[in-house]
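> Sequence and predicted structure are below.
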Amino acid sequence: MDHWKVSRPTVGRTIMIVGNGSVAAGAAAIIDAADLVIRFNDCRSRGAGGSRTDIVAVCNTGRPALSMLGGGNWKNSAAVRQASAIWCVRSAAKFESLRSQLAHSHPDLDDLCDDYSSGFRAFAKATGRAFHAVPASIHDHVDTGLRAHDPDPYVVPSSGLIIIAEVLAHWRQPEDRIVLAGFGHAGWEWHPFDAERRYVDALVVQRQLSRLDRSGDQIGSNVAVKAV
């Protein structure tokens, strides 16, 4: 079996955004060696995708939010215990603005716009964690960007794409490297995953970020992954 190592410059951070899809064999050590690791919701990426977790980005509306806030499973999970920050992916104002439209187009999604960010904010405050809510402008920016990639009809972009856009817009420093792992671009039927894949591939071509999962010997302009 191949073993992997990461070589990188001495300046700038490596920010890993780790989705809940499959992760390349041997990637755990690379992910854990990053300067910042962002995971999602119940952090199913832990294990094959390493263990380090600095930020947990949560879907803060509807049933997923209620599931995480209810009981103690999510709050007491290893990833959440390790995280120093909770990010709410969905803008309460943006989702409230979608409520009447979705009541007509997708009446089965009647709870999608119910916002529980206050619960995550309270949890973060009570446990000494930082809290951040992604602004509505990022959702709008992603919607605009997706139009260039011929999306099928969709309800909202995925949490993964929102966080990619948020990091690129507001958190990346000039020398930072943004690396994705666990992004299979598959899941809920009302996310535009095919268009999202094309959107992310375009960002890779533009050297805005790189993919760990799709690497050969090189995963981006600043982070080299080699089999040894």
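Right, received. Where do you want to start? Remember, predicted model here, so these are calculated numbers, not experimental data. Residues are numbered from 1 along each chain as shown.

> Please count neighbours and contacts with C-alpha atoms only from this point.
OK.

> tell me the contacts of residue 139?
90, 91, 94, 157, 162 (Cα atoms under 8 Å, 6 or more residues apart in numbering).

> Packing partners of the helix or strand harbouring the third one?
Meaning residue 94. For residue 94, the host element (DSSP states H and E) is helix 92-105. Helix 92-105 sits against helix 136-146, with contacts defined as 3 or more Cα pairs under 8 Å, 6 or more residues apart in numbering; DSSP states H and E.

> Check the offset of the helix it packs on from the chain's centre.
Mean C-alpha position of helix 136-146 versus that of the full chain (Cα atoms, centre = their mean, to the nearest Å) differs by 15 Å.

> buried stuff in that helix?
138, 139, 142, 146 (16 or more other Cα atoms under 10 Å).

> The residues you listed into JSON lines, with extra columns for distance to residue 166?
Conversion of the buried residues of helix 136-146 to JSON lines gives the following (distance: Cα to Cα, whole Å):
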{"residue": "138", "distance to residue 166": "6"}
{"residue": "139", "distance to residue 166": "9"}
{"residue": "142", "distance to residue 166": "10"}
{"residue": "146", "distance to residue 166": "15"}
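
> Alongside the first one, take a look at this:
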Amino acid sequence: MIVGNGDVPQGAAAAIDAADLVIRFNDCRSVGKGGTRTDIVAVCNTGRPALSMLGGGRWKTSDAVRQAREIWSVRSGAKFAALRAELAKTHPDLDDFCDDYTAGFEAFAHATGRRHRMIPVETHERLDRDLARFASAPYVVPSSGLVVIADVLSEFVQPGDDVVLAGFGHSGWEWHPFAAERRYVDALVAEGRLRRLGQPQPSDFSQGA
């Protein structure tokens, strides 16, 4: 179960908490209506979101983060460092967007007995190529949610696994390519590689339907 920070269907909590694995994002705003179980927290490890999570202590002591056994950093520090010069010209307001706080999340994970994992930069680069197929408008980076979806499908899924999404409204920050991301996810759903919560499992479809 991959649970974004958007709206989740009514009654979703029980289904989410019953999953074998639950991945949430950043400040885990999905907790509550979207259940409580949290095995992995995937974080934006650059820029203001990262600085906010690592500072002050509220993120570190939240119930979701306390129960998570792994912290995943979504953004490659090297890739974002390479973006800095171009963004300074095209998006000068994003002057701290590429600041890398991966070391802080790694240190936090180590100090609290959790695993820290860096999502491979190749996942992000492959997404950039794939999104071009969906008439993507100019954007800065894919959303963390989409990076994690692509990573799970390429690195972890085994035959017979049921990968389910909840809390993905494909809207938010203006410089994520949300329209293309929706089409990308819809294509994966059509291929039977994942489903949105509330849709039947692939085995429940009538043959030929």
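Perfect, thanks for sending it. Bear in mind that the values here come from a model prediction, so they are computed numbers and not experimental data.

> Any idea what the TM-score comes out to?
TM-score for the superposed chains, counting by TM-score structural alignment, normalised by the length of the second structure: 0.96, backed by 205 aligned residues with a Cα RMSD of 1.1 Å.

> any idea how far residue 4 of the second structure is from the residue nearest the centre of the second structure?
Nearest to the mean C-alpha position of the second structure, by Cα atoms, centre = their mean, lies residue 145 at 2.6 Å. Residue 145 of the second structure sits 7 Å away from residue 4 of the second structure, going by Cα to Cα, to the nearest Å.

> okay, and the common contacts of these two?
Contacts common to residue 145 of the second structure and residue 4, judged by Cα under 8 Å, 6+ apart, are residue 25.

> about what we covered before: can you tell me the mean distance of the helix holding residue 94 of the first structure from the second structure after alignment?
Taking mean Cα distance after the TM-score superposition for the first structure, the mean distance separating helix 92-105 of the first structure from the aligned residues in the second structure is 0.9 Å.

> against the second structure, where does that helix fall?
Structural correspondence for helix 92-105 of the first structure: residues 77-90 of the second structure, per TM-score structural alignment.

> can you give me the strands for the second structure?
2-3, 23-25, 40-43, 70-73, 115-118, 164-166, 195-196 (DSSP state E).

> sorry, back to before: which residues sit against the match of helix 92-105 of the first structure?
46, 94, 95, 98, 99, 100, 102, 121.

> How many neighbouring residues does the third one have?
So the one you mean is residue 95 of the second structure. 14 (other Cα atoms under 10 Å).

> what's the closest non-adjacent residue to it?
Excluding its sequence neighbours, the residue lying closest to residue 95 of the second structure (Cα to Cα, 6 or more residues apart in numbering) is residue 88, at 6.5 Å.

> can you check residue 52 of the first structure too?
Counting by Cα to Cα, 6+ apart, residue 52 of the first structure lies nearest to residue 32, which is 5.2 Å off, once chain neighbours are set aside.

> Aligned to the one you found, what sits in the second structure?
So, by TM-score structural alignment, residue 32 of the first structure is matched to residue 17.

> Its match contacts residue 32, doesn't it?
No: using Cα atoms under 8 Å, residue 17 of the second structure makes no contact with residue 32, being 10.7 Å away.

> neighbour count winner among these two?
residue 17 (16 against 11).

> before we move on, the earlier item: Serialize the strands of the second structure to JSON lines and add fields for distance to residue 137 of the second structure and mean neighbour count.
As requested, the strands of the second structure are exported to JSON lines (distance: least, Cα to Cα, whole Å; neighbours: other Cα atoms under 10 Å):
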{"stretch": "strand 2-3", "distance to residue 137 of the second structure": "25", "mean neighbour count": "24"}
{"stretch": "strand 23-25", "distance to residue 137 of the second structure": "25", "mean neighbour count": "27"}
{"stretch": "strand 40-43", "distance to residue 137 of the second structure": "25", "mean neighbour count": "24"}
{"stretch": "strand 70-73", "distance to residue 137 of the second structure": "26", "mean neighbour count": "24"}
{"stretch": "strand 115-118", "distance to residue 137 of the second structure": "27", "mean neighbour count": "17"}
{"stretch": "strand 164-166", "distance to residue 137 of the second structure": "24", "mean neighbour count": "22"}
{"stretch": "strand 195-196", "distance to residue 137 of the second structure": "24", "mean neighbour count": "20"}
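
> Quick one: the ones you listed as JSON lines, columns for distance to residue 188 of the second structure too.
Formatted as JSON lines, the strands of the second structure follow (distance: least, Cα to Cα, whole Å):
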{"stretch": "strand 2-3", "distance to residue 188 of the second structure": "14"}
{"stretch": "strand 23-25", "distance to residue 188 of the second structure": "18"}
{"stretch": "strand 40-43", "distance to residue 188 of the second structure": "21"}
{"stretch": "strand 70-73", "distance to residue 188 of the second structure": "23"}
{"stretch": "strand 115-118", "distance to residue 188 of the second structure": "24"}
{"stretch": "strand 164-166", "distance to residue 188 of the second structure": "11"}
{"stretch": "strand 195-196", "distance to residue 188 of the second structure": "8"}
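
> Tell me which of these sits nearest to residue 202 of the second structure.
Of all those, it is strand 195-196 that lies closest to residue 202 of the second structure, at 8.3 Å by Cα to Cα.

> how close does that closest one sit to the first structure?
Mean for strand 195-196 of the second structure is 0.3 Å (mean Cα distance after the TM-score superposition for the first structure).
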